[in-house]
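1. What follows is a protein structure lacking sequence information:
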């Protein structure tokens, strides 16, 4: 089972994120903490795969916390989810090797897709994802590309995402159009080359 620790000082938002991720992502356990000290105490006692933090915390800031987490636990992936995401924060997260850097204005579906991408070995940044023609691949399409890059067939991707094969085919059509390619292999190759996945 995969595990995620979400750090945010707003209890209603924190609980909503926990419930959404546990409901939508199979085999995911989500723990929560309200500040930096609670996070470090929890990490000392429990194994966690990904630590996702807000930036503004009562006893510090998310980047400083994630830096401390990386120093103490280098195998834990880290990410930032905050209301006031700026290029400077995104740069700071990237310098720490964060796998997720998102604004809180994302929908629940976008957040779920981003976490799935992170657990599949990808990185998701709000400022990343523009194709060469200036269009932007949605998180869902990037998620499909990541699964395809792992060798999964459309039927397997459907089961993982809980959608129909016709929905996946529609996404592939748009992916081909956006990346200006003719098939799945070319789409995955171009997405990898352009660092979209």
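-> Noted; the coordinates are in hand. It should be emphasised that the depicted structure is a prediction, and the values quoted were computed from it without experimental measurement.

2. going forward, measure contacts and count neighbours with C-alpha atoms only.
-> Will do.

3. May I see the buried residues of the one helix or strand residue 22 maps to?
-> Element membership for residue 22 (DSSP states H and E) is helix 11-24. Residues of helix 11-24 classed as buried: 14, 15, 17, 18, 21, 22, 24 (neighbour count, 16 or more other Cα atoms under 10 Å).

4. And for stretch 83-93?
-> In stretch 83-93, counting by 16+ other Cα under 10 Å, buried: 85, 89, 90, 92, 93.

5. Turn those into CSV, columns for distance to residue 28 and secondary structure.
-> CSV is the format used below for the buried residues of stretch 83-93 (distance: Cα to Cα, whole Å; DSSP: H, G, I helix; E, B strand; the rest coil):
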residue, distance to residue 28, secondary structure
85, 26, coil
89, 27, helix
90, 26, helix
92, 27, helix
93, 23, helix
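
6. another one to put next to it:
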């Protein structure tokens, strides 16, 4: 019996092509296919594949969410992402949550097979012509993180009140400030947290542990 594999792909034509090749290959045993993320989670839970060929752009939930759910359930399997150039950010997210590698759609089956065997052996696979783009995205995101400036005591106070749902006017009344001053502090908060609105500011504040929840 070959390595147990599942295929998750919503493009039926591509799915049938790769399914046919996998079925003909005695290195693998196809345990099933899925065309949506929800189907994929159920298939992986039920079938216990060792490897999953996963499309990121699914009609219900993203492939990244599929990986996250499977990791949360402590199910052991490895994911190889099949992607297109337009999905660099999604690929980066998938790698961060546990994908073992990624290839561009259109990669010859021989290369896909090599990648699957490499991942099954404990390795990882990176498509060279995507790697530099992803590295640049990662470095830019890390640069933005390192450039985040610490909030002042007053700015933290205001951010916490905003998180509780208070308006600028209400925050001003509580702190004995003018609405204009509160608005100015908010602009500084947005700049320091690298966000553009109150919702993003609160979300980032929670992530950084700046807000009492």
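-> Alright, I've got the coordinates. Keep in mind it's a predicted model, so treat the numbers as computed, not measured.

7. quick one: TM-score?
-> The TM-score (TM-score structural alignment, normalised by the length of the first structure) is 0.58; 130 aligned residues with a Cα RMSD of 2.3 Å.

8. For the buried residues of helix 11-24 of the first structure, name the two members farthest from one another.
-> Within those, 14 and 24 form the most distant pair, 15.7 Å apart (Cα to Cα).

9. What strand or helix carries residue 26 of the first structure?
-> Going by DSSP H and E, residue 26 of the first structure is not in any helix or strand.

10. how much space between it and residue 184 of the first structure?
-> To residue 184 of the first structure, residue 26 of the first structure is 26 Å away according to Cα to Cα, to the nearest Å.

11. go on, residue 105 of the first structure?
-> In this view, residue 105 of the first structure and residue 184 of the first structure are 31 Å apart by Cα to Cα.

12. ok, those two, which is more surrounded?
-> Neighbour count, other Cα atoms under 10 Å: between residue 105 of the first structure and residue 184, residue 184 has more, with 16 against 13.

13. quick one, longest helix in the second structure?
-> helix 128-146 (DSSP state H).

14. What is the distance between that one and the centre of its chain?
-> With Cα atoms, centre = their mean, to the nearest Å as the basis, helix 128-146 of the second structure stands 14 Å off its chain's centre.

15. What range does the next helix or strand after it cover in the first structure?
-> Later in the chain than helix 128-146 of the second structure, the nearest helix or strand by DSSP H and E is helix 153-163. No residues of the first structure are matched to helix 153-163 of the second structure when aligned by TM-score structural alignment.

16. which parts of the next helix or strand after helix 153-163 of the second structure are buried?
-> Heading C-terminal from helix 153-163 of the second structure, the first helix or strand you meet, by DSSP H and E, is helix 168-175. Residues of helix 168-175 of the second structure classed as buried by neighbour count (16+ other Cα under 10 Å): 168, 170, 171, 172.

17. gap between the last one and residue 201 of the second structure?
-> Which is residue 172 of the second structure. 18 Å.

18. quick one, what contacts the nearest residue to residue 31 of the first structure once chain neighbours are set aside?
-> Closest residue to residue 31 of the first structure apart from its sequence neighbours, by Cα to Cα, 6 or more residues apart in numbering: residue 5 at 4.8 Å. Residue 5 of the first structure makes contact with 30, 31, 32, 33, 48, 50, 51, 52 under the criterion Cα atoms under 8 Å, 6 or more residues apart in numbering.

19. Can you verify residue 58 of the second structure is assigned to a helix?
-> No - counting by DSSP: H, G, I helix; E, B strand; the rest coil, residue 58 of the second structure falls outside a helix, being coil.
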